[in-house]
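Trainee: the amino acid sequence is not available; the structure is as follows:
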């Protein structure tokens, strides 16, 4: 099973006053850099999905500068699914069979995330991490073979919500008990809370 990975960093960060959230600092290092360190050894190849207009910012960031950049196939309102589809295209071209996706603003991801998702997965369907609180939609493992169906659904406007799409693709849910591992930084208050979590870890 050849598994590639992509960090999805192409969001709008509306609650961060339009600042580039993955580049905001946690304990002196960009959020995206924490994600890189957590996941890079879990996959064969790691890429970074960003908006084209912010690419230079990531190229200048030492924590992400070595990662190949992936831009959405569909520009506009595709949301994170646009990054997932573009990364699936690249993974297919390189002969990978699975793609792991990670959010760029979740700095405490489990070191065994991909292994557990792979154990839960079955051929033809994604697997996705879930906690008691929610489905962690971007912490998922996607079969490369689903990309044609994903593209068709996006082109038709049927696939817009990440969570609805995963359900429609019959995603297997993989339970994780540690809520903190999936702590998501969406606001400045969240960033302060992440600092406190990092000090205790």
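Mentor: All right, it came through fine. Everything numeric here is computed off the predicted structure, so don't read it as measured data.
Trainee: every contact and neighbour count from this point should use C-alpha atoms.
Mentor: OK.
Trainee: which residues in this structure form strands?
Mentor: Assigned by DSSP state E, the chain shows strands spanning 3-8, 25-26, 29-30, 46-49, 69-70, 98-103, 127-130, 135-143, 172-175.
Trainee: who touches the first one?
Mentor: Read that as strand 3-8. 35-36, 40, 43-50, 80, 83-84, 87, 91, 96-104, 138 (Cα atoms under 8 Å, 6 or more residues apart in numbering).
Trainee: the same query, at a cut-off of 6 Å, please.
Mentor: Identification of contacts with strand 3-8 by Cα atoms under 6 Å, 6 or more residues apart in numbering yields 43-49, 98-104.
Trainee: do the last one as well
Mentor: Contacting residues not belonging to strand 172-175 are listed as 127-131 [Cα under 6 Å, 6+ apart].
Trainee: may I see the buried residues of stretch 114-132?
Mentor: Neighbour counts over stretch 114-132 (16 or more other Cα atoms under 10 Å) mark 114, 116-118, 120-121, 125-131 as buried.
Trainee: now swap in stretch 152-163 and tell me
Mentor: Those would be 154, 159-160, 162-163, for stretch 152-163 by 16+ other Cα under 10 Å.
Trainee: how about stretch 31-43?
Mentor: 31-36, 38-40, 42-43.
Trainee: can the strands of the chain go into JSON lines with extra columns for distance to residue 194?
Mentor: Listed next are the strands of the chain as JSON lines, based on distance: least, Cα to Cα, whole Å:
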{"stretch": "strand 3-8", "distance to residue 194": "19"}
{"stretch": "strand 25-26", "distance to residue 194": "7"}
{"stretch": "strand 29-30", "distance to residue 194": "12"}
{"stretch": "strand 46-49", "distance to residue 194": "22"}
{"stretch": "strand 69-70", "distance to residue 194": "26"}
{"stretch": "strand 98-103", "distance to residue 194": "15"}
{"stretch": "strand 127-130", "distance to residue 194": "20"}
{"stretch": "strand 135-143", "distance to residue 194": "18"}
{"stretch": "strand 172-175", "distance to residue 194": "22"}
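Trainee: out of these, nearest to residue 196?
Mentor: Proximity to residue 196 (Cα to Cα) singles out strand 25-26 among those, at 10.0 Å.
Trainee: and that closest one, what does it pack against?
Mentor: Applying 3 or more Cα pairs under 6 Å, 6 or more residues apart in numbering; DSSP states H and E, we find strand 25-26 packed against no helix or strand.
Trainee: put this beside the first:
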């Protein structure tokens, strides 16, 4: 495990969420799609790694390819690709750190102060997520691992709405001013141009 000096006083696990179906990308594994000749998840890894104690990748296919990055790969504990909350649950259940920060695999320009700003603005909340002036970015979130049980119950009821879970957990958004370009994500092939 690589320990780095960080701007927050506690160990934080970073998790890149790459476990989705990639439906809007024609079923391709979004994290492995090339942008600027590098897989999207590699861009995210390079930006996230200096901000956290350790990084994991949550993936449900192409595990061997993701393992080539040298970081641990964890799979969803629930079947049938139930969405980002399933990846979050798997990480919260396995994390050794109290706090886990999540990023999507298709947000290659992440700000270098993502974790620091979420940490500084969380106050007493057990969940916070990024927001720009334009919209919320709930897959870019900092969660306390104590939320694992309530998240498991939420998913067991068939609920899948990420924002609803985060707000029910008492969470709030954290505004990143003039940062829309940093949070740009790639949902369909046209976004890669």
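Mentor: Sure, I can see it. This structure is a prediction, so every number in the text was calculated from the model and none was measured.
Trainee: related to what we said a few turns ago, quick check: which of the strands of structure 1 is nearest to residue 197 of structure 1?
Mentor: Of all the strands of structure 1, strand 25-26 comes closest under Cα to Cα, at 10.5 Å.
Trainee: would you map the helices across structure 1?
Mentor: Counting by DSSP state H, structure 1 has helices at residues 31-39, 55-59, 80-93, 113-120, 147-155, 162-168, 188-200.
Trainee: columns distance to residue 68 of structure 1 on top of those helices, output as a markdown table?
Mentor: What follows is these, written out as a markdown table (distance: least, Cα to Cα, whole Å):
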| stretch | distance to residue 68 of structure 1 |
| --- | --- |
| helix 31-39 | 12 |
| helix 55-59 | 9 |
| helix 80-93 | 11 |
| helix 113-120 | 20 |
| helix 147-155 | 20 |
| helix 162-168 | 23 |
| helix 188-200 | 27 |
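Trainee: looking at those, which is closest to residue 20 of structure 1?
Mentor: helix 55-59 (8.8 Å).
Trainee: what does residue 10 of structure 1 align to in structure 2?
Mentor: Structural alignment places residue 10 of structure 1 opposite residue 19 in structure 2 (criterion: TM-score structural alignment).
Trainee: sorry, wrong one. I was asking about residue 88 of structure 1.
Mentor: Here residue 88 of structure 1 is matched to residue 92 in structure 2, going by TM-score structural alignment.
Trainee: would you agree that match is in contact with residue 145?
Mentor: Yes: under the criterion of Cα atoms under 6 Å, residue 92 of structure 2 lies in contact with residue 145, with a separation of 4.9 Å.
Trainee: for those two, indicate the residue with more neighbours.
Mentor: Per other Cα atoms under 10 Å, whichever of residue 92 of structure 2 and residue 145 has more neighbours is residue 92, with 25 against 21.
Trainee: so what's that one up against?
Mentor: Contacts for residue 92 of structure 2 (Cα under 6 Å, 6+ apart) come out as 145, 148.
Trainee: ok, 8 Å please
Mentor: Contacts of residue 92 of structure 2 (Cα under 8 Å, 6+ apart): 100, 144-148.
Trainee: likewise for residue 11 of structure 1?
Mentor: By Cα under 8 Å, 6+ apart, residue 11 of structure 1 lies in contact with 50, 79-80.
Trainee: and if we set it to 10 Å?
Mentor: By Cα atoms under 10 Å, 6 or more residues apart in numbering, the contact set of residue 11 of structure 1 is 18, 20-22, 49-51, 79-80, 83, 103-104.
Trainee: from these, list just the buried residues.
Mentor: The neighbour count (16+ other Cα under 10 Å) marks 20-22, 49-51, 79-80, 83, 103-104 as buried among the contacts of residue 11 of structure 1.
Trainee: residues near the equivalent of residue 164 of structure 2 over in structure 1, how many?
Mentor: Mapped onto structure 1 by TM-score structural alignment, residue 164 of structure 2 lines up with residue 164. By the measure other Cα under 10 Å, the count of residues near residue 164 of structure 1 is 13.
Trainee: please report how far residue 164 of structure 1 lies from residue 81 of structure 1.
Mentor: Residue 164 of structure 1 sits 11 Å away from residue 81 of structure 1, going by Cα to Cα, to the nearest Å.
Trainee: what's the answer for residue 43 of structure 1, then?
Mentor: Distance, residue 43 of structure 1 to residue 81 of structure 1, by Cα to Cα: 20 Å.
Trainee: now swap in residue 182 of structure 1 and tell me
Mentor: To residue 81 of structure 1, residue 182 of structure 1 is 19 Å away according to Cα to Cα.
Trainee: same question, residue 156 of structure 1
Mentor: Distance from residue 156 of structure 1 to residue 81 of structure 1, by Cα to Cα: 14 Å.
Trainee: residue 31 of structure 1 now?
Mentor: Using Cα to Cα, we find residue 31 of structure 1 at a distance of 21 Å from residue 81 of structure 1.
Trainee: surely residue 130 of structure 2 and residue 116 touch.
Mentor: No: taking contacts as Cα atoms under 10 Å, residue 130 of structure 2 lies outside contact range of residue 116: 11.6 Å.
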